[in-house]
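Trainee: Got a predicted structure plus its sequence, pasted below:
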Amino acid sequence: MKPITAILAPLGIVVIAGAAWWLLRPTDSDQFAACRSTEIGTGVASIGGPFTLVDENGTTVTDADVFTKPTLLYFGYTFCPDVCPLDSTRNADALDLLQDRGYDAQAVFISIDPERDTPERVAEFTDLMHDDMIGLTGSLEQVKVASQAYKTYFRKEEDGDPEYYLVDHSTFTYLVLPEHGFLEFFRRDETPEGMAEKTACFIDAAK
């Protein structure tokens, strides 16, 4: 008679192999898997959420009012000396490429400097960038809610000039699709072409 260990050892191997297959098995649960190029440690669902802000026409709007089409979302401020204009121009270029390919998309700019960025000021900025870029501002509390939802960071310079202060902030651009919410983020070194290509992939996968 074989020792009990000799009988159980192959069984153990089968059980372990089965467990490994279950954990590593391919799944079709993420319809956007082929489009993703970044990873969120806390999961994609942890980014994004409801907010209430004021648009460039002075109208109070919610996230549902804003995200009616594929959107490139950026948090910045109009007095930003370099980073925000460069990033917003890049986003506008990516939007042009998408629209040239027939995609109905838009860009959104949320100010993290509501003290100076009135709806009129935000409108001037976004109008210079792109006809389909929406500017949003609001009270500091409203902006904080939106910023926290998208895990962004901003901090007003404490010892700066009270009128010409700077605001330190994160610089990611987020891709948000209606009915899906946040799906991807783009770093500053991403090109307009790369952004357009990846965004198109997500839009197609959502159909």
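Mentor: Alright, I've got the coordinates.
Trainee: Please make it C-alpha for all contacts and neighbour counts, starting now.
Mentor: Will do.
Trainee: Now the spatially most central residue of the chain: which helix or strand?
Mentor: Central residue of the chain (C-alpha atoms, centre = their mean): residue 174, 1.8 Å from the mean position. Residue 174 belongs to strand 173-177 when assigned by DSSP states H and E.
Trainee: Can you name every helix or strand that the very next helix or strand once past that strand contacts?
Mentor: Going down the chain from strand 173-177, the next helix or strand is strand 181-186, by DSSP H and E. With contacts taken as 3 or more C-alpha pairs under 8 Å, 6 or more residues apart in numbering; DSSP states H and E, strand 181-186 sits against strand 173-177.
Trainee: Show me what counts as buried in the lengthiest helix in the chain.
Mentor: Ordering each helix of the chain by length in residues (DSSP state H) puts helix 4-24 first. By 16 or more other C-alpha atoms under 10 Å, helix 4-24 has no buried positions at all.
Trainee: got a list of what residue 70 touches?
Mentor: 104-106, 175-178, 203 (C-alpha atoms under 8 Å, 6 or more residues apart in numbering).
Trainee: Out of these, flag the one nearest to residue 11.
Mentor: Comparing these against residue 11 with C-alpha to C-alpha picks out residue 203 as the nearest, at 46.6 Å.
Trainee: What is the burial count for the closest one?
Mentor: Residue 203 has 17 neighbours, counted by other C-alpha atoms under 10 Å.
Trainee: which helices and strands sit right next to the helix or strand where it lies?
Mentor: Residue 203 is part of helix 192-206 when elements are defined by DSSP H and E. Packing contacts for helix 192-206, counted by 3+ C-alpha pairs under 8 Å, 6+ apart, involve helix 83-100.
Trainee: ok, and here's another one to check against it:
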Amino acid sequence: MTRTYALIAAGAVAALLGGTAGFILLSDRADRFAGCGGGQVAGGGDLIGGPFTLMREDGVEVSEAEVIDDLTLVYFGYTFCPDVCPLDLTRNAEAVDLLEQRGVMIDPVFITVDPERDTPEVMASFTDYLHPRMVGLSGTREQVEAAKSAYRVYASGPGEGDNYLVDHTNLSYLMHPEEGFLGFFRGDLPAAQLADSVQCFAERL
């Protein structure tokens, strides 16, 4: 009986220490990036991001590890979007250029939520117009749904006919291969402020 109690007590202490270590790591991360801005997710950043396989605009199938191999700004939308997506992606492209002028390189990525219309060829034309380094990702409906799920992205559709609209989450996610999700940015944040926030994160990585 005494031995049983001792084992239970030892397990409880180990669990407590493990929890303490996890808390210290989370606290260290929060302290390190404090003041950088970017929205956070209730429940923790581990809820955002994860494995996916998608078709790059050049027709090559890639994984999330191949796409997010450095500081990366990820946006979900669609090329037929009449207003929000072009504005958000243009803002992201402007921020990328501002950051490059400051010596900070960040990869802009655009993942479609409308793969039925957004073929790799369509994505290539769209992203090349917005920024020479922007990567467009499409794929099968199943592949896109998996990516949406990993990033907790909502999107309606597909609709009927050729001219349907897609209601969708319009946030830009700042990701890093080691740190994972760093923060999200809404579309109303100006390019200069977005660049300032991303630079803050970059300097503390």
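Mentor: Cool, got the structure. Here the structure is a predicted model, which is why all the values come from computation and not from measurement.
Trainee: returning to what we had before: who's the closest spatial neighbour of the counterpart of the residue nearest to the centre of the first structure in the second structure, skipping the chain neighbours?
Mentor: Aligning on TM-score structural alignment places residue 174 of the first structure opposite residue 173 in the second structure. Excluding its sequence neighbours, the residue lying closest to residue 173 of the second structure (C-alpha to C-alpha, 6 or more residues apart in numbering) is residue 184, at 4.5 Å.
Trainee: Tell me who's in contact with the one you found.
Mentor: Contacts of residue 184 of the second structure by C-alpha under 8 Å, 6+ apart are 38-40, 171-174.
Trainee: can I get those in a markdown table with distance to residue 100 of the second structure?
Mentor: Output for those, formatted as a markdown table (distance: C-alpha to C-alpha, whole Å):
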| residue | distance to residue 100 of the second structure |
| --- | --- |
| 38 | 19 |
| 39 | 23 |
| 40 | 25 |
| 171 | 22 |
| 172 | 18 |
| 173 | 18 |
| 174 | 16 |
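Trainee: Show me how to select, in PyMOL, the buried members of those.
Mentor: Selection of the buried residues among those in PyMOL, burial being defined by 16+ other C-alpha under 10 Å:
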select buried, resi 38+171+172+173+174
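Trainee: Filter the contacts of residue 184 of the second structure down to the ones also in contact in the first structure.
Mentor: Counting by both residues aligned by TM-score structural alignment, their matches' C-alpha atoms under 8 Å, the contacts of residue 184 of the second structure that remain in contact in the first structure are 39, 171-174.
Trainee: any idea how far residue 118 of the second structure lies from residue 111 of the second structure?
Mentor: For residue 118 of the second structure, the distance to residue 111 of the second structure equals 10 Å [C-alpha to C-alpha, to the nearest Å].
Trainee: Could you measure from residue 135 of the second structure over to residue 12 of the second structure?
Mentor: For residue 135 of the second structure relative to residue 12 of the second structure (C-alpha to C-alpha), the value is 48 Å.
Trainee: Equivalent analysis for residue 189 of the second structure, please.
Mentor: From residue 189 of the second structure over to residue 12 of the second structure (counting by C-alpha to C-alpha), the distance is 46 Å.
Trainee: Over to residue 204 of the second structure?
Mentor: Relative to residue 12 of the second structure, and taking C-alpha to C-alpha, residue 204 of the second structure is found at 35 Å.
Trainee: so what secondary structure elements neighbour the strand holding residue 174 of the first structure?
Mentor: By 3+ C-alpha pairs under 8 Å, 6+ apart, strand 173-177 of the first structure packs against strand 71-76, strand 181-186.
Trainee: quick one: it to the second structure mean distance?
Mentor: On superposition with the second structure, the mean distance recorded for strand 173-177 of the first structure (mean C-alpha distance after the TM-score superposition for the first structure) is 0.7 Å.
Trainee: where does that strand sit relative to the chain's centre, distance-wise?
Mentor: 4 Å (C-alpha atoms, centre = their mean, to the nearest Å).
Trainee: The strand or helix carrying residue 143 of the first structure to strand 71-76, inter-axis angle?
Mentor: Residue 143 of the first structure belongs to helix 140-149 when elements are defined using DSSP H and E. Calculated by axes from the mean of the first three to the mean of the last three C-alpha atoms, to 10 degrees, helix 140-149 of the first structure forms an angle of 120 degrees with strand 71-76.
Trainee: contacts for helix 140-149 of the first structure?
Mentor: With contact meaning C-alpha under 8 Å, 6+ apart, helix 140-149 of the first structure is reached by 47-53, 75, 110-115, 137, 153.
Trainee: Could you tell me which of the residues you listed are located in strands?
Mentor: 52-53, 75, 110-111, 137 (DSSP state E).
Trainee: returning to what we had before: any common contacting residues for residue 118 and residue 111 of the second structure?
Mentor: Counting by C-alpha under 8 Å, 6+ apart, the shared contacts of residue 118 of the second structure and residue 111 are 78, 138.
Trainee: When these two are compared, which one has more neighbours?
Mentor: Taking other C-alpha under 10 Å, residue 118 of the second structure and residue 111 do not tie; residue 111 has more neighbours (25 against 22).
Trainee: so what's the aligned partner of that one in the first structure up against?
Mentor: For residue 111 of the second structure, the aligned position in the first structure is occupied by residue 110, per TM-score structural alignment. Residue 110 of the first structure sits next to 73-77, 135-137, 143 when contact means C-alpha under 8 Å, 6+ apart.
Trainee: hmm, 7 Å instead?
Mentor: By C-alpha atoms under 7 Å, 6 or more residues apart in numbering, the contact set of residue 110 of the first structure is 74-76, 135-137.
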